[in-house]
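**Q** next come a sequence and a model predicted from it.
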Amino acid sequence: MDKIVFATRNQGKIREIREIFRGIPVMTMDEAGVHIEIEETGTTFEENALLKARDVFRALSSSAENALVMSDDSGIEIDFLGGEPGVYSARFLGVDTPYEIKNRIILEKLAEAKGEARSARYVCAIAAVAPDGREVCLRQTVEGFISEEPAGNGGFGYDPIFFVPEYGKTMAQLRPEEKNQISHRGKALRKMRDQLERELLCNKRGRE
């Protein structure tokens, strides 16, 4: 494995990935020459993550043939809304709708919810397709609450309204290193990194 190609065009997401996979070149799909549009037709985070990783794997040119392809599907589940927006988090109210508006609408929907009724979680499924076609998929979550109002300028997406009780702050108020330690994506990426390292080490020993 010479590099990782991550099936995303989201620069905020790719910064998190590069921070965790230090020492390994990480490319976006565009940087790897993959300009396809991927339709997320899965009904679970895992299905969508695998779908994206497989599509990019098939579309890679021979110049990236020794690349590991990774993808994630993540979102926020809000208990008061029956788990919505869930797998539709990125498409909630339309993909081009600014998150400032999405967050405001969610706060309006939760106007009558108080305390524990505002419970929510971030979910992230990470999928990887190895150069030899093997697949790995795993899930991690982080529990929290929807805040009463947006706070913080860091992060992206729903971070300004996702309150992390352990820190007494929203995800958008955390320092990048703090967020990477507790975030759903950070936890899933570290778990994937550790699993890949174990498998690669075992494969290497098996060939010796």
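**A** Thanks, I have it.
**Q** going forward, measure contacts and count neighbours with C-alpha atoms only.
**A** Fine.
**Q** strands of this structure, start to end?
**A** Using DSSP state E, the strands of the chain run over 3-6, 26-28, 67-78, 119-129, 135-146, 162-164, 169-170.
**Q** roughly how far does L189 sit from R175?
**A** 18 Å (C-alpha to C-alpha, to the nearest Å).
**Q** which residues touch G83?
**A** By C-alpha atoms under 8 Å, 6 or more residues apart in numbering, G83 lies in contact with I76, E77.
**Q** now do 7 Å
**A** With contact taken as C-alpha atoms under 7 Å, 6 or more residues apart in numbering, G83 is in contact with E77.
**Q** hmm, back to that, any chance of the strands of the chain in CSV, plus mean neighbour count and distance to I38?
**A** What follows is the strands of the chain, written out as CSV (neighbours: other C-alpha atoms under 10 Å; distance: least, C-alpha to C-alpha, whole Å):
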stretch, mean neighbour count, distance to I38
strand 3-6, 24, 13
strand 26-28, 22, 14
strand 67-78, 26, 12
strand 119-129, 24, 15
strand 135-146, 19, 18
strand 162-164, 27, 28
strand 169-170, 22, 31
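**Q** and of the ones you listed, who's closest to T43?
**A** strand 67-78 (11.0 Å; C-alpha to C-alpha).
**Q** so what does the closest one touch, helix or strand wise?
**A** When contacts are defined as 3 or more C-alpha pairs under 7 Å, 6 or more residues apart in numbering; DSSP states H and E, strand 67-78 sits against strand 3-6, helix 45-59, strand 119-129.
**Q** tell me what angle that strand forms with strand 119-129.
**A** 160 degrees (axes from the mean of the first three to the mean of the last three C-alpha atoms, to 10 degrees).
**Q** ok, structure two:
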Amino acid sequence: MTRPQTLILATRNQGKVKELRAPLARFGFDVQSLPDDFPEVAETGSTFEENALIKAHAVADALLVPAVADDSGIEVDALGGAPGVYSARYSLDWPEVEGESTDERNNRKLLAALEGVSAEKRTARFRCCMALVYPSSWENRPEDVVVSGSWEGSIVEKPSGSNGFGYDPLFLDPASGRTGAELSREEKMARSHRGKALERLLEVLTSRIA
């Protein structure tokens, strides 16, 4: 029996690893998380695609195994598409409140930026770009795979829900009438930007072995 090819997911989030392990195992991959001692990769790109590729190439070339990385964020139309690629570090310039997480501070800043903006103008979307790359040193290495997905919705006026992470408590999914943080993991994956990007990645891998 052929031993599965190790694939590193460029994250230490075990939830993401769990979600991707079973789907990618069908293509001969043993999905593992990023080693604890792997240095932080600077996200210097100006787009989600650039950042996903930067992270995936850094991991693949350092560990000499295929790697998948994703970069995602939220774009708010009333803010000209901000925070976009800066979503995770949106509130770095804001004073910290004792006991407040980075996610909570990001959400607080976003709500402040949208104060006074009417509901119909609070449209937004989550975007995710996912990249699968192979080590540059490999001969006859497969081409990079870059896919993306988006999730349209709007920003509510106050956080709601305890599931998910990031901006999920503020993001209203129009199909269900609930925020991302009020959806179960399964419901979110069926609708979300990351779920759609994963679906497209699996479609590309399926076409390669067809």
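**A** In hand now; what should we look at? Everything numeric in this text was worked out from a predicted model, so none of it was measured.
**Q** okay, L189 and R175 of the first structure: which has more neighbours?
**A** L189 (26 against 11; other C-alpha atoms under 10 Å).
**Q** how about that one, what's its match in the second structure?
**A** Using TM-score structural alignment, the partner of L189 of the first structure in the second structure is L198.
**Q** apart from its neighbours in sequence, what residue is nearest that match?
**A** Distances taken as C-alpha to C-alpha, 6 or more residues apart in numbering put M130 closest to L198 of the second structure, at 7.5 Å, once the chain neighbours are dropped.
**Q** A113 of the first structure too?
**A** Nearest to A113 of the first structure is F80, by C-alpha to C-alpha, 6+ apart, at 7.3 Å.
**Q** neighbours of the one you found, just the number please.
**A** 18.
**Q** R104 of the first structure versus that one, what's the distance?
**A** In terms of C-alpha to C-alpha, F80 of the first structure sits 16 Å off from R104 of the first structure.
**Q** same check on I126 of the first structure?
**A** From I126 of the first structure to R104 of the first structure the distance is 28 Å (C-alpha to C-alpha).
**Q** which residue packs closest to the counterpart of A88 of the second structure in the first structure, ignoring adjacent ones?
**A** By TM-score structural alignment, A88 of the second structure lines up with A90 in the first structure. Distance criterion C-alpha to C-alpha, 6+ apart; nearest residue to A90 of the first structure, sequence neighbours excluded, is G75 at 7.2 Å.
**Q** so who does the aligned partner of the one you found in the second structure touch?
**A** Mapped onto the second structure by TM-score structural alignment, G75 of the first structure lines up with G73. Residues near G73 of the second structure by C-alpha under 7 Å, 6+ apart: G84, V85, S87, F126, R127, C128.
**Q** how about D30 of the second structure?
**A** P4, Q5, T6, L7.
**Q** tell me which of those persist in the first structure.
**A** Counting by both residues aligned by TM-score structural alignment, their matches' C-alpha atoms under 7 Å, the contacts of D30 of the second structure that remain in contact in the first structure are T6, L7.
**Q** let me know the closest of the contacts of D30 of the second structure to R26 of the second structure.
**A** Nearest member of these to R26 of the second structure, counting by C-alpha to C-alpha, is P4, at 9.8 Å.
**Q** roughly how far apart are the closest one and A62 of the second structure?
**A** 20 Å.
**Q** same deal with A52 of the second structure?
**A** For A52 of the second structure, the distance to A62 of the second structure - C-alpha to C-alpha - is 16 Å.
**Q** which of these two has more residues huddled nearby?
**A** Ranked by neighbour count (other C-alpha under 10 Å), A52 of the second structure and A62 place A52 first, with 26 against 11.
**Q** list the buried residues in the lengthiest helix in the first structure.
**A** The longest helix of the first structure (DSSP state H) is helix 184-207. Neighbour counts over helix 184-207 of the first structure (16 or more other C-alpha atoms under 10 Å) mark H184, R185, G186, K187, A188, L189, R190, K191, M192 as buried.
**Q** wait, the third one sits on N180?
**A** Spelled out, it's G186 of the first structure. Yes: proximity of G186 of the first structure to N180 meets the contact threshold set by C-alpha atoms under 7 Å, at 4.8 Å.
**Q** what range in the first structure does stretch 43-58 of the second structure sit on?
**A** Using TM-score structural alignment, stretch 43-58 of the second structure pairs with 40-55 in the first structure.
**Q** contacts for that stretch?
**A** Residues contacting stretch 40-55 of the first structure (C-alpha under 7 Å, 6+ apart): 7, 38, 69-74, 87, 125-129, 137.
**Q** would you point out which residue is most central in the second structure?
**A** S72 (3.9 Å; C-alpha atoms, centre = their mean).
**Q** next one: it from G116 of the second structure, what distance?
**A** Following C-alpha to C-alpha, the distance that separates S72 of the second structure from G116 of the second structure is 27 Å.
**Q** for W151 of the second structure, same thing?
**A** 24 Å.
**Q** what's the answer for A131 of the second structure, then?
**A** Counting by C-alpha to C-alpha, the gap from A131 of the second structure to G116 of the second structure is 38 Å.
**Q** tell me which of the strands of the first structure sits nearest to E108 of the first structure.
**A** strand 135-146 (11.3 Å).
**Q** mean deviation, the closest one versus the second structure?
**A** Averaged over the aligned pairs, strand 135-146 of the first structure sits 0.7 Å from the second structure after superposition, using mean C-alpha distance after the TM-score superposition for the first structure.
**Q** how distant is that strand from the center of its chain?
**A** 9 Å (C-alpha atoms, centre = their mean, to the nearest Å).
**Q** got the angle between it and helix 45-59?
**A** Using the same axes, to 10 degrees: strand 135-146 of the first structure against helix 45-59 is 140 degrees.
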